[in-house]
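from the sequence below, what's the structure:
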Amino acid sequence: MSEPQPVEPAPAETASQSQNLNDDINALSVDELDRLTQNVLDETASTRPLLSESAPLSALREEYERGSATFLKQIDYLSGKAYTHFRRARGDGDCFYRSLGFAWVESLMTSQEPDMEASMALSLLESSLDILAAAGFQKLVYEDFYDTLANLIKHIFTPGAGGQTLTMSSLLGAFQNAEISNSIVVYLRLLTSATIRTDEDNYAPFLFHPEIGDQLEPREFCENFVEACGREADHVQITALTKALNFSIQVAYLDGHGTDGTVNFVEFQIAPPQEGSLPPPVLLYRWCEIMAVSRVYADVNASLGAGWYDYERLHIDWNVPDRYEIVRRVGGGKYSEVFEGVDMSNEDRCIIKVLKPVMKKKIKREVKILRNLTGGPNIISLLDVVQDGPSRSNSLIMEYVDNTEWKELFPVWTETEMKHYLFQLLKGLDFVHSRGIMHRDLKPANIMYDRARGKLRLIDWGLAEFYHPDTKYHVRVGSRYWKAPELLVGYEKYDYSLDLWSVGCMLASMVFRKEAFFRGRDNEDQLLRILKVLGTDTFERYLEKYGLYIQTDNRALLQSYARVPFNAFGPPTVSREALDLLDKLLRYDHLERLTAAEALAHPYFTIIVIATSHEDILP
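All right, here's what the predicted structure looks like:
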């Protein structure tokens, strides 16, 4: 989440100190580690002030002192441009509106003629009521929020109840007061919405869904992403609000992307500055996370449209279960019980997945995904959906696979069988991902494999989800031994690549003859076991890149570990190609992992590709 920070060239009254979340934790003493852990807990976003005291830019630099060299260069660049102080707005999604509101009122107070500027601002604010009315807003909706902002500006030249006019201290106090500050945010959001709605010709071409990229009608865009508090502002909103307030600003991006440590500035200039006027305020966006978009199939769902991915629209016509008979239980879990069954109409064997009571939309999602994947290579086929009348329990009828258990397979199969298994798995995964779907619970138990026929099927789509770029997903998915690091550190904007980590774990289990290569007792221990193999150097770079940190009392997770080469875990007969593929799948950074299509093209599978091209059926 980005936090706009007004950067003030003038000296400040009080400096605030933020704990450095990018410290080199390996160099800290035990006492320092304790203080670091406590400070991390103390400085969560929910407890930060809505707007901080002014602090020297050096305080921001200290946060990165032993962390990102790129950010240090950018902060030094700002210092070289004579910026000396900043304020921090709480990163709650309203930070742009709160920062701009504060900067606007502050600019009125610090102008050469504050009384005149404040009077002009009140006239402008009063005329904004006409814009809201033209946009269709009722007076009852906005009048209290308007009064809060107007009264604050009046106090620039009119004493308040205590006989005092507005000071910098009382202005900051107003913006730190949740009731006053949030009222101002709401009015500025409504004004932004009204500006867009009443000038559709200019704004409509630039209104897009921030998560999936679909173009939106002005009303839909404004209702969902402008008027709703807690939603980050985009360039359209910044343009509209600065126009409505006749207020020029600059936005500077402290994002690690400037060339040679420079900072990119974007100007939102309403009119050329007058001679002798103060420079426009600067809102400094410091990105606490970066937008990571899948390297493949990122826009599949956006291009196919809501009819493809919106499972909540799905209507399921349930059939009666009379033609199916249960033979025996073959498995089960948190969300279902699984039985071998028989279709009495043709004597064919089938799998009957009896769903436990869950939210309807979860059932709709699984059915929608299975139907979307119909006919795909190595994907289990959905044959029927049935509902028992008296109990109202729902069941999915699937194709039957004569499965061989994983624990029976991995100790005995040949390298050719391993390659065939993984090749079929990756072939299915590439198809799944090309349809815009993440499995999110890939593990041996969710792969049915008929060893005698070389037939593989991907099953259990209950946790699968449609992928949309820059969207937050639940991290409580997957099964522990096969969980990708992004799930273990709470990174919510993951993509298809979490499935490829699971493939890497399975490959490691195969070549090193272990039922599970990383076998943690809980999620923290699972991460620790990964760190002890892959090392902490690349892990720390991964955390820094995505603005992540670990909150833990487990000091073992805060220690340094050297990387252990994969050839240390297995017999010398493990091929170099297998170890290389393993290295390219088990990467902390999900953007560095091979995609399913890239893995299929790896030299490890050369013999399988040749055999397939000659239509040979491998055992």
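
switch to C-alpha atoms for all contacts and neighbour counts from now on
Fine.

quick check, residue 374 in a strand?
No. Counting by DSSP: H, G, I helix; E, B strand; the rest coil, residue 374 falls outside a strand, being coil.

which residues touch the nearest residue to residue 329 once chain neighbours are set aside?
In this structure, residue 329 finds its nearest non-sequential neighbour in residue 339, 4.2 Å apart by CA to CA, 6 or more residues apart in numbering. When contacts are counted by CA atoms under 8 Å, 6 or more residues apart in numbering, residue 339 touches 326-331, 351-354.

now the residues you listed in TSV, with secondary structure, distance to residue 192 and neighbour count?
Putting the contacts of residue 339 into TSV (DSSP: H, G, I helix; E, B strand; the rest coil; distance: CA to CA, whole Å; neighbours: other CA atoms under 10 Å) gives the following:
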residue	secondary structure	distance to residue 192	neighbour count
326	strand	61	15
327	strand	63	14
328	strand	62	12
329	strand	59	14
330	strand	58	13
331	strand	55	12
351	strand	55	26
352	strand	54	30
353	strand	51	24
354	strand	50	19
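
which of those lies closest to residue 576?
residue 331 (37.1 Å; CA to CA).

contacts only, for the closest one.
Counted by CA under 8 Å, 6+ apart, residue 331 has contacts 337-339.

now do residue 572
Residue 572 neighbours (CA under 8 Å, 6+ apart): none.

measure it to residue 457 for me?
Per CA to CA, to the nearest Å, residue 572 is found 31 Å from residue 457.

ok, now residue 602?
Distance from residue 602 to residue 457, by CA to CA: 22 Å.

one more to put side by side:
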Amino acid sequence: MSSSDNGSSLSEPRGEAELYRDASVDRPKEWFDWESLNLAWSEPEPYHVITKLGRGHFGEVFSAIDVRKEAALRKKFASAAGSAAGSGPSVSDKVESGRSAKGKGVDDDDENESAASTEKAGAGGAETLSLPAEAEAELLTKSTVVIKVLKPVQLSIIKREIKFLTNLRRGTNIIKLLDLVENPLTAQKSLIFEYVDTPDFKKMYAGFSDHEVRFYMYQLLLALDYTHSKGVIHRDIKPHNVLIDPVRKTLRLIDWGLAAFYNPGQRFRKFPGTRVFKAPEMLMQYSRYDYAVDMWSFGAMMAGIVFKKHPVFKGRKENINVLVAIVKLMGSDGLFDFVDKYGVRLRDEWDEKLEGYEGSTWDSLVTRKNKSLAVADAIDLLSGILVYDHEHRLNCEDHARLAGTVAHRRGIPPEGTNSGSSDEDFMAISDGGAHNSVPAGATPLTGTSRNGSDLSSSSDAQLGSSRSPA
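Next up, the predicted model:
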């Protein structure tokens, strides 16, 4: 009997991933070494906070205007339209004027500081170039960024997330890290990301068509396939970490703080993630898991969308409660076959709670409300993903091929649109010379937001919260 609160595993066979088994094997030491990262931190001045988006374990998340980019884009848009300088207010001016009397601008201890900052950012009169309403809206979208304000944590934790973000920086549908910021007065650190204008996921999913489910799930598979091809497991796939902009038809996979490198045959000592999306092997603390844990989480997320049931496996507080929800639907026999095959040892009371369920079929979850999404090929795909034995679970290559075929048949563009920032948009990181190019004029956020929120006191946050990237 295990002495831990969860099931523990003993005497497992040597389990190894089939696809991308050796993705990390021949990579240089620098690929894995976040401790040696030399980070170049900018000042926060050019980022004017708009509003708070959410919070999590490691920081609070805000939307902001990059006033440098706004000024440059305003000039570009005006030039393209043949506009002359007028008296139209800049986006950052509008943010400032909408702030009312509740607070001051970024780092402004007197009433003139914000105006000075805007004037500096819009050098050359860019802030006075008047644009049509549609152009102003596009300007706002393109100059908005996300700021993840980190609470005080060990620098190694920050470096770890940055290492995964930089290793995966060229990946399809992976969130783009644009800049690193440090407040010179408080030493508080922040990460700057591209902005994804995503609504509440439950409301958005409720309105999805079959066409949209196929398209966005395929986009997520592309992100996962790239991630796994680089020898990385995300370990926290869930709706909050998959940002979708339904207007621009873009998807970004965020929040890399729990990611891990995979090496064949290794034993993991940690089993992170969000409980209701965890694979059975994670819930039972089987130490030789692999990329397949992301596949299960993908399947659990997709099942929630297809069957309009969030989450599809519901269980509070303890891993056993989620396992019970799983066996009620999928049956006990398959779970105990897994336990026997891999030598997983469960507590006696777990055995009692998990035994005796015959299970049901995915068709049993189809209702009048979800039948337009719970179609045969969607259920077939879920049936190949949500299986107990990770060795038999469809891998990312299988998913992408199947989903891509379905997408093409339905006329869905497989690569999507607006694929995102180029490498030139990336922030300045000095990684032993590996990432030494700094965007011209890079500086960046300071003590207070433009609505008066105190950024220097931000605590307990992480970019995985709603409506925010990382």
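
what lines up against the residue nearest to residue 329 of structure 1 once you look at structure 2?
Under the alignment (TM-score structural alignment), residue 339 of structure 1 pairs with residue 62 of structure 2.

what's the mean distance for the helix or strand harbouring that match versus structure 1?
Following DSSP states H and E, one finds residue 62 of structure 2 within strand 59-66. By mean CA distance after the TM-score superposition for structure 1, the fitted strand 59-66 of structure 2 averages 1.0 Å away from its aligned residues in structure 1.

list the buried residues of the next helix or strand after that strand.
Note on strand 59-66 of structure 2: by DSSP H and E, the next helix or strand toward the C-terminus is helix 67-81. By neighbour count with 16 or more other CA atoms under 10 Å, helix 67-81 of structure 2 contains the buried residues 67-75, 77-78.

nearest to residue 293 of structure 2, of these?
Using CA to CA as the measure, the one of these that approaches residue 293 of structure 2 most closely is residue 69, at 39.1 Å.

quick one on the thing from earlier: distance to residue 177 of structure 2 added to the buried residues of helix 67-81 of structure 2, as JSON lines?
Formatted as JSON lines, the buried residues of helix 67-81 of structure 2 follow (distance: CA to CA, whole Å):
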{"residue": "67", "distance to residue 177 of structure 2": "17"}
{"residue": "68", "distance to residue 177 of structure 2": "17"}
{"residue": "69", "distance to residue 177 of structure 2": "15"}
{"residue": "70", "distance to residue 177 of structure 2": "18"}
{"residue": "71", "distance to residue 177 of structure 2": "21"}
{"residue": "72", "distance to residue 177 of structure 2": "20"}
{"residue": "73", "distance to residue 177 of structure 2": "20"}
{"residue": "74", "distance to residue 177 of structure 2": "23"}
{"residue": "75", "distance to residue 177 of structure 2": "25"}
{"residue": "77", "distance to residue 177 of structure 2": "25"}
{"residue": "78", "distance to residue 177 of structure 2": "28"}
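
re earlier: between the contacts of residue 339 of structure 1, which is nearest residue 294 of structure 1?
Lowest distance from residue 294 of structure 1 to the contacts of residue 339 of structure 1 (CA to CA) belongs to residue 353, with 32.1 Å.

report the aligned residue range of structure 1 for stretch 226-233 of structure 2.
Against structure 1, stretch 226-233 of structure 2 falls on residues 431-438 (TM-score structural alignment).

endpoints of that stretch, how far apart?
11 Å.

quick one: distance of that stretch to the chain centre.
18 Å (CA atoms, centre = their mean, to the nearest Å).

cool, stretch 58-65 of structure 2 as well?
Worked out by CA atoms, centre = their mean, stretch 58-65 of structure 2 lies 14 Å from the chain centre.

same question, stretch 346-360 of structure 1
33 Å.

and the end-to-end length of it?
Length of stretch 346-360 of structure 1, first residue to last, CA to CA: 31 Å.

now do the strands in the stretch 351-470 of structure 2.
All strands of the stretch 351-470 of structure 2, identified by DSSP state E, counting those that start in this stretch, fall at 429-430.

ok so, going back, settle it for me: which of residue 602 and residue 457 of structure 1 has more neighbours?
residue 457 (21 against 16; other CA atoms under 10 Å).

tell me the counterpart of that one in structure 2.
Per TM-score structural alignment, residue 457 of structure 1 is aligned with residue 252.
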